[in-house]
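> With the sequence up front, the predicted model follows.
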Amino acid sequence: MEAIEAKDYQVVFGTDGYTNLNAILKEKNYSILFILVDSNTHEHCLAPFLQNVVTQTTIEIIEIDPGEEFKNLETCEGVWNVLSELNADRKSALINLGGGVVTDLGGFVACCFKRGIDFINIPTTLLSMVDASVGGKTGVDLGPLKNQIGIISNPELVLVDTHFLGTLSIEELRSGYAEMLKHGIISSEAYWNTVKEASYSDFESLGDLIRQSIAIKNEVVLEDPFEQNRRKSLNYGHTLGHAIESYFMESDQKQRLLHGEAIAIGMILANYLSTQLCDLEEVVCNEVSLAIMSFYQVVQFDDKDIEQIITLLKYDKKNSHGKVLFVLLNNIGEVVLNQEVSNELIYKAFEYYKNLNKN
């Protein structure tokens, strides 16, 4: 599969990708290679990955706990301490083998250690392949608040090996698919029509769709690397989606939602808001929303839940001058940025989501 040219690095795929990886390791001649894994990728992904790595450089493995709740500065401190104890220097490199938590946190760890060492991302989940693989966003959460601490810095290489998808649960695959659905909504009706009819469990066809999703995101990032304008479109569904994800993570009474499950709800809410504030036709809103809903379980919200979710909106990274700004739509592939939304409309959007469940 043909490589994708990102900013100062490539996204490479499969067998050819390992050839690229080994060439970089030989060229860079790193002093030590550190591989960051969580306990899941240590068990399921590390051995097959190492079978494809050819290097004479010493390799050290660093393991962290799995899950979004460990994507924090405390985990970073632990990794920095291990790097120091194992004599990492500025000519060392960190290979991040895992999902979005590992690649986001690992990239941030690498950027800060000794003011920056090289890092390479090997995404092992569908979400990290289509979302974290391009764009250079690294970082960690601040309590339940998503990605509040971080920096934009590009890896030396991203290698996408779809064989790792076989290690995932259906729930994790479904979570990652939400980002692919989003890429369809914000990019083109053609890709939307393809991805909404596809199956996230059909790995044979999924490989081509993954590459298309990465290419869509890469085109946006190349135009606007620091999210001043067009790159904000990639946050479609994420303003309320991240708030919902944070609320369910923080609540003792709620079952946690995976990232894609929360973003799917956020996109449906954004669809409704787009009919009220932009030119999205109701028939298109309903068609897109029902298609999204066909992939995900229904979640119940009461007024107290919604009130707390709205409170969390003040932490959204797109906010400016005290205003919460949404990404909305005029049509599939026609995004409208920096839209203010009243709390009253947000309540109505949740009512739309609730009533859509009855159809």
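Perfect, thanks for sending it.

> contacts, neighbours, all on C-alpha from now
Will do.

> contacting residues around stretch 233-242?
With C-alpha atoms under 8 Å, 6 or more residues apart in numbering as the test, stretch 233-242 has contacts from 146, 182-183, 186, 217, 259, 262-270, 309-310, 313, 316, 326-328, 335-337.

> Mind giving me the packing neighbours of the longest helix anywhere in the chain?
Assignment by DSSP state H gives helix 203-223 as the longest helix of the chain. Judged by 3 or more C-alpha pairs under 8 Å, 6 or more residues apart in numbering; DSSP states H and E, helix 203-223 is in contact with helix 170-187.

> Now the element after the helix it packs on, going C-ward?
Once the chain leaves helix 170-187, the next helix or strand it forms, by DSSP states H and E, is helix 189-197.

> That next one vs helix 203-223, what angle?
140 degrees (axes from the mean of the first three to the mean of the last three C-alpha atoms, to 10 degrees).

> Mind listing what's buried along helix 189-197?
For helix 189-197, the neighbour count (16 or more other C-alpha atoms under 10 Å) marks Tyr191, Trp192, Val195, Lys196 as buried.

> cool, stretch 21-40 as well?
Quick answer for stretch 21-40 (16+ other C-alpha under 10 Å): 21, 25, 29-38, 40.

> so how far is it from its chain's centroid?
Its chain's C-alpha centre lies 22 Å from the corresponding centre of stretch 21-40 when counted by C-alpha atoms, centre = their mean, to the nearest Å.

> go on, stretch 279-293?
23 Å.

> Could you list the buried residues of that stretch?
By 16+ other C-alpha under 10 Å, the buried positions in stretch 279-293 come out as Leu280, Glu281, Cys285, Asn286, Val288, Ser289, Leu290, Ala291, Ile292, Met293.

> ok, the residues you listed vs Lys232, which is closest?
Nearest to Lys232 among the buried residues of stretch 279-293: Leu280, at 18.5 Å, using C-alpha to C-alpha.

> Asn330 is in contact with that closest one, correct?
Yes. Using C-alpha atoms under 8 Å, Leu280 and Asn330 qualify as a contacting pair, with a distance of 4.5 Å.

> another one to put next to it:
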Amino acid sequence: MLKILDKEMEALSALISEINPSRLFFLCDENTHSYCLTTVLSNTETSIPYEILEIEPGEEMKTLTTASQLWDILLEFGADRRALLVCVGGGVICDLGGFVASTYKRGIPCIYVPTTLLSMCDAAIGGKTGIDLHHIKNAIGTFQKPKAIFLYTEFLTTLPYIELRSGFAEMLKHGLILDEAHFHELSSLEELTVEKLTPYIQSSALLKTAVVEKDFTESGERKLLNFGHTIGHAVESYLLEKARPIPHGEAVALGIVCESFISMEMGMLHHEQFEKITSTVQRFFPTIDLHEIDLSSLITLMYSDKKNVNGTLRFTLLNEIGTGRYDIEIKEDLVRKALNYYKYL
């Protein structure tokens, strides 16, 4: 159930009352505790006992160790299967919190209150949960739908520009694989501001929702949403392991360029459309320096992608702007060629 809120946080309070949990827990990180949780709590009228679970911010916290600590806390507070976890934060909080909720006592209900553009239009939507394993993104996870997702766009005013840009990459991806008009509208923006982006958040979220509803467990069409992520996740994982983490959206933007290049080399995407995609990414995103990154190591990481089959690299590629194809086998040489193209942009 996707609930879109526009300054109507009271609806969250109403849903909590409807669920009537035995205990209530709010999961946040230090940033969302400071900037967002007060708004949530001040609009939550309930007599149900609640606790605040706070972790440090960052992808580095999306680990089995953190999950285990949260399970211990839930157990210590006597949380039973009727307890409710409300995840207030960005992609890390939603991924991690959803995983903890889906596994504690074989599953307790949870609600997502995404606070970043990335989580509002992508990470919180779709019922995927996950933690990283040895720096491999989302290597461990489950499929479990939250009770609801509340998009309260006022939270975006607390974000630094780099976080807006990170979420924008996923919005571009939705247009590239699903809706040409959405991509062109986004690419025509002159600047990335909360005011400029807000009109497109709901439409981007609903594009993803429509795909997820057709293929919840990712056996087919949902694999389209992997566009930009096979290469993007590899770069993100590599730099995370080197203690040089980059925002998820910047890695996806790199992946979009490289995987669009592969689409063109495969004779699917026209050169003019490839140039349009590349120029859009270059206008909004910094170029990530690949000169000191071992490309063979990146390709090795790509073999950890969950969509690969029988040890072969499987990519989602573009037919044209607005449509894609999934499960396409790609040889390492072509991946290397795409990375070298990007290296010298």
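Structure's in. What do you need? Source: prediction; values computed, not measured.

> Count the neighbours of the aligned partner of Ile93 of structure 2 in structure 1 for me.
Aligned counterpart of Ile93 of structure 2 in structure 1: Val102 (TM-score structural alignment). By other C-alpha atoms under 10 Å, 33 other residues sit near Val102 of structure 1.

> Summarise which helices and strands the host helix or strand of Val102 of structure 1 is packed against.
In the assignment (DSSP H and E), Val102 of structure 1 maps to helix 100-112. The contact analysis (3+ C-alpha pairs under 8 Å, 6+ apart) places helix 100-112 of structure 1 against strand 33-38, helix 73-85, strand 93-98, strand 118-123, strand 137-142, strand 145-152.

> is it true that Pro109 of structure 2 touches Ala101?
Yes. With contacts defined as C-alpha under 8 Å, Pro109 of structure 2 counts as touching Ala101 at a distance of 6.6 Å.

> Specify the residue positioned farthest from the middle of structure 2.
The centre of structure 2 is farthest from one residue, Ser47, which by C-alpha atoms, centre = their mean lies 33.3 Å away.

> and that residue, what pairs with it in structure 1?
Applying TM-score structural alignment, one finds that Ser47 of structure 2 aligns to Gln56 in structure 1.

> what kind of secondary structure is that match in?
Using DSSP: H, G, I helix; E, B strand; the rest coil, the structure places Gln56 of structure 1 in coil.

> try the one 4 residues further on
Using three-state DSSP, the secondary structure recorded for Glu60 of structure 1 is strand.

> residue contacts, the most centrally placed residue in structure 1?
For structure 1, Asp131 is the residue whose C-alpha lies nearest the centre (C-alpha atoms, centre = their mean; 3.9 Å). Neighbouring residues of Asp131 of structure 1 by C-alpha under 8 Å, 6+ apart: Glu179, Ile214, Lys217.

> cool, Cys76 of structure 1 as well?
Contact analysis of Cys76 of structure 1 by C-alpha under 8 Å, 6+ apart lists Leu105, Val109.

> what's the answer for the one 4 residues further on, then?
The contact partners of Trp80 of structure 1, by C-alpha under 8 Å, 6+ apart, come to Val109, Phe113.

> picking up where we left off before, compare Pro109 and Ala101 of structure 2 (neighbour count), which wins?
Set Pro109 of structure 2 next to Ala101 and count neighbours by other C-alpha under 10 Å: Ala101 wins out with 28 against 21.

> Leaving out the residues flanking it, which one is nearest to the more buried one?
If the residues on either side of it in the chain are set aside, Ala101 of structure 2 comes closest to Ile108, at 5.2 Å by C-alpha to C-alpha, 6 or more residues apart in numbering.

> What remains of the contacts of Asp131 of structure 1 once you look at structure 2?
Among the contacts of Asp131 of structure 1, the contacts conserved in structure 2 (both residues aligned by TM-score structural alignment, their matches' C-alpha atoms under 8 Å) are Glu179, Ile214, Lys217.

> Narrow those to just the buried residues.
By neighbour count, with 16+ other C-alpha under 10 Å, the kept ones among the contacts of Asp131 of structure 1 hold Glu179, Ile214, Lys217 as buried.

> got those as TSV, with distance to Asp224 of structure 1 columns?
Shown next, in TSV, are these (distance: C-alpha to C-alpha, whole Å):
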residue	distance to Asp224 of structure 1
Glu179	19
Ile214	15
Lys217	11
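
> quick one: the strands in the stretch 201-345 of structure 2?
Applying DSSP state E, counting those that start in this stretch to the stretch 201-345 of structure 2 gives strands spanning 313-320, 323-330.

> post-alignment, the last one versus structure 1, mean distance?
Compared with structure 1 after fitting, strand 323-330 of structure 2 deviates on average by 1.3 Å (mean C-alpha distance after the TM-score superposition for structure 1).

> That strand aligns to what range in structure 1?
Aligned by TM-score structural alignment, strand 323-330 of structure 2 falls on residues 334-341 of structure 1.

> hmm, who's touching that stretch?
Contact with stretch 334-341 of structure 1 is made by 186-187, 229, 232-233, 273, 278, 323-330, as judged by C-alpha under 8 Å, 6+ apart.

> list the contacts for the corresponding residue of structure 2 for Ser246 of structure 1?
For Ser246 of structure 1, the aligned position in structure 2 is occupied by Ser237, per TM-score structural alignment. Ser237 of structure 2 is in contact with His135, Ile136, Lys137, Leu301, counting by C-alpha under 8 Å, 6+ apart.

> contacting residues for Ser128 of structure 1?
Listed by C-alpha under 8 Å, 6+ apart, the contact partners of Ser128 of structure 1 are Gly99, Gly100, Thr103, Gly176.
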